[in-house]
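Q: sequence and predicted structure, then a few things I'm wondering about:
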Amino acid sequence: MMTTRRNFLYLLSASTVVTWLGSANPPVWAAPAIATTATTGEFKLPPLTYDYNALEPHIDAKTMKFHHDNHHATYVKNLNAAIAKYPQLKPKTVEELLTNLGTLPKDIQTTVRNNGGGHFNHTMFWQIMGPKAGGAPTGAIATAIKSQFGTFDTFKTQFNDAGTKLFGSGWVWLINDKSKLKIVTTSNQDSPIFQGLYPIMGNDVWEHAYYLTYQNRRPEYLSAWWNVINWTEVNRRFERSLTA
């Protein structure tokens, strides 16, 4: 897991399905970071904490290796290249960059949005999955989901429906919006933090996340993904959000 200079942040979420694109300059949130710069001033690719084949048969080893070692690594490489042009930005965390896009030099804003967002999103993605995981949630997140949605099955149906209906590439998220759980979607590598909202969990619905096994059957992938969710990690994020 990636070393950070701050503690990890995670907030609650879920209720209605909302689709939006992040704005360039949302409210700044002072909170612990999820993925930050290393002490060298460069972002690093966080290693997986499990083997590439650990999520099979739901996510195959070849997809995991290519997704992590190529796609995520490219986001990190491109982000570092952009930041290298402006040394004063090197101490910034990825959250600080993404929540203040409008203040960055214009020639790197799009690069930081796309690649910083990809780095931020995937860092969380690897952490909320794991082997011998899945099943129904327990603990505080289970209580919150039941309170907001009625049942876990209802929540799953709404989450999967949002991911299925998202046109093109993007993410489906469980987020917190003013202490209210919501399901939202973002396009490309946009993130809820662009709006000052806090992701508890999110599923990558870019085709590279599932195509080798599921081809164009995104709903099948979304359904299978629940078998690899690390609810312990999701609960940790949720519980930390209550005192953040």
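A: Now that the structure is in, tell me what you want to look at. Residues are numbered from 1 along each chain as shown.
Q: contacts, neighbours, all on C-alpha from now
A: Fine.
Q: and stretch 130-141, what's buried?
A: The neighbour-count check on stretch 130-141 (16 or more other C-alpha atoms under 10 Å) flags Gly130, Ala133, Gly134, Pro137, Ile141 as buried.
Q: let's see which of those residues end up in helices.
A: Within the buried residues of stretch 130-141, residues falling in helices by DSSP state H are Ile141.
Q: mind putting the buried residues of stretch 130-141 into JSON lines with distance to Thr151?
A: Formatted as JSON lines, the buried residues of stretch 130-141 follow (distance: C-alpha to C-alpha, whole Å):
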{"residue": "Gly130", "distance to Thr151": "23"}
{"residue": "Ala133", "distance to Thr151": "20"}
{"residue": "Gly134", "distance to Thr151": "16"}
{"residue": "Pro137", "distance to Thr151": "11"}
{"residue": "Ile141", "distance to Thr151": "12"}
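Q: how about the strands of the chain, start to end?
A: Taking DSSP state E, the strands of the chain run over residues 17-19, 170-176, 181-187, 198-204.
Q: measure Phe167 to Thr186 for me?
A: For Phe167, the distance to Thr186 (C-alpha to C-alpha, to the nearest Å) stands at 10 Å.
Q: my bad, should have said Met201
A: 13 Å.
Q: in terms of neighbours, single out the busier of the two.
A: Remark: of Met201 and Thr186, Met201 carries more neighbours, 28 against 20, as counted by other C-alpha atoms under 10 Å.
Q: so who does the more buried one touch?
A: Met124, Phe125, Ile128, Trp173, Leu174, Ile175, Val234 (C-alpha atoms under 8 Å, 6 or more residues apart in numbering).
Q: can you rerun that using 6 Å?
A: Applying C-alpha atoms under 6 Å, 6 or more residues apart in numbering, we find Met201 in contact with Trp173, Leu174.
Q: could you do Val172 as well?
A: By C-alpha under 6 Å, 6+ apart, the neighbours of Val172 are Gly163, Val184, Thr185, Gly202, Asn203.
Q: now the two most distant members of those residues.
A: Pairwise distances among those were taken by C-alpha to C-alpha; the largest, 10.9 Å, belongs to Val184 and Asn203.
Q: now do the buried residues in stretch 234-244.
A: Using 16+ other C-alpha under 10 Å as the test for burial, stretch 234-244 gives Val234, Asn235, Arg236, Arg237, Phe238, Glu239, Ser241.
Q: included below, for side-by-side comparison, is a second structure:
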Amino acid sequence: MQMNRRHVLALSGAAAATILFAPAIRARAAAPFKQPELPYAEGGLAPVISARTVGLHYGKHHAGYFKKLNTLVDKTPYADLPLEEVVVRAKKDGDTAIFNNAAQAWNHNLYWQQFKGGSAAPKGAFLQAIEKDFGGFDELKKKMTAEGDNVFGTGWVWLVKDGDKLSIAGMQDAGDPLAEGKKALLGIDVWEHAYYLDYENRRPEHVAAVLGKLVNWEFVGEQFQA
């Protein structure tokens, strides 16, 4: 089959368009959930959490949950929902794989944000609630550390607002208060990837150090007031 000059030009143009627009097409085809930027440098939490741990935790584990979630929700009704709704609905509907990845994506979003700005003490109405429900700030930290050690295997320890009351909840794997209709104010990751490079099997030491030296309690108080 012979091709005239017009055919050649048309095909060349189509090929060029494919090359030029292929990245955009791939971007549109990717699922909608995007991992937020880390709000500080990877070394910004050292020495409590090393840059190496942050790099692996954020760059591999957290990123991996988003990647897997986007694959799972592609061409499903979940793809059009906010991440929080995906967590709640997937839990309710028993879509375990989607829940696990959506919850872990959401859990880590809060996890990284709660350290932004550095350590700060609770104050105001939030501090009053801590004193009422735990007997003081030091008692809250002790109880969260103990609960973090009680979580068997992998999971999270959460500071939760349920109505007008604060409570502590240890949850396994991807479990979070959001899926139970409660408000998560603070979450400490007790999966081994969060601490093992720095603390080996000394999980309580890690939790205590994070609570005492990294958490921006002003940020947590803002979640309490919201």
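A: Received the coordinates, thanks. Quick caveat, the model's predicted, so the values are computed rather than measured.
Q: just to revisit the earlier point, which one of the strands of structure 1 lies nearest to Arg218 of structure 1?
A: Closest among the strands of structure 1, using C-alpha to C-alpha: strand 198-204, at 10.6 Å.
Q: aligned partner of Val205 of structure 1 in structure 2?
A: When structure 2 is aligned by TM-score structural alignment, Val205 of structure 1 is paired with Val190.
Q: count of neighbours near its match?
A: As a burial measure, Val190 of structure 2 scores 26 neighbours (other C-alpha under 10 Å).
Q: thought it was touching Gly155?
A: Yes - between Val190 of structure 2 and Gly155 there is a contact at 5.4 Å, judged by C-alpha atoms under 6 Å.
Q: excluding chain neighbours, what is closest to the residue positioned nearest the centre of structure 2?
A: For structure 2, His108 is the residue whose C-alpha lies nearest the centre (C-alpha atoms, centre = their mean; 1.5 Å). Once flanking residues are discounted, His108 of structure 2 sits nearest to His62: 6.6 Å by C-alpha to C-alpha, 6 or more residues apart in numbering.
Q: residue in structure 1 matching that neighbour?
A: So, by TM-score structural alignment, His62 of structure 2 is matched to His72.
Q: for Gly170 of structure 2, same thing?
A: Under the alignment (TM-score structural alignment), Gly170 of structure 2 pairs with Thr185 of structure 1.
Q: show where the longest helix anywhere in structure 1 falls in structure 2, residue numbers please.
A: Secondary structure of structure 1 per DSSP H: the longest helix is helix 152-165. Mapped onto structure 2 using TM-score structural alignment, helix 152-165 of structure 1 covers residues 137-150.
Q: distance from that stretch to structure 1 after superposition?
A: Superposing on structure 1 and averaging over aligned pairs (mean C-alpha distance after the TM-score superposition for structure 1), stretch 137-150 of structure 2 comes out at 0.8 Å.
Q: and that stretch, what's buried?
A: Across stretch 137-150 of structure 2, burial judged by 16+ other C-alpha under 10 Å covers Phe137, Leu140, Lys141, Lys142, Lys143, Met144, Thr145, Ala146, Glu147, Gly148, Asp149.
Q: in structure 2, which spans are helices?
A: Under DSSP H, structure 2 gives helices at 5-29, 51-56, 63-73, 83-93, 96-113, 124-134, 137-150, 196-199, 203-213, 217-225.
Q: list the buried ones in the fourth one?
A: Within helix 83-93 of structure 2, the residues scored as buried using 16+ other C-alpha under 10 Å are Leu83, Val86, Val87, Val88, Arg89, Ala90, Lys91.
Q: helices and strands around it, which ones?
A: On a contact count with 3 or more C-alpha pairs under 6 Å, 6 or more residues apart in numbering; DSSP states H and E, helix 83-93 of structure 2 meets helix 96-113.
Q: same question for the longest one.
A: Taking 3+ C-alpha pairs under 6 Å, 6+ apart as the contact definition, helix 5-29 of structure 2 has no neighbouring helices or strands.
Q: can you pull the buried residues of that helix?
A: Judged by neighbour count (16+ other C-alpha under 10 Å), helix 5-29 of structure 2 contains no buried residues.
Q: same thing with the shortest one?
A: Under the neighbour-count criterion of 16+ other C-alpha under 10 Å, helix 196-199 of structure 2 has Asp198 buried.
Q: got it, and the third one?
A: By neighbour count, with 16+ other C-alpha under 10 Å as the criterion, the buried positions of helix 63-73 of structure 2 are Ala63, Gly64, Tyr65, Phe66, Lys67, Lys68, Leu69, Asn70, Leu72, Val73.
Q: right, and the third one touches Asn101 too?
A: Put plainly, it is Tyr65 of structure 2. Yes - counting by C-alpha under 6 Å, Asn101 is a contact partner of Tyr65 of structure 2 at 5.0 Å.
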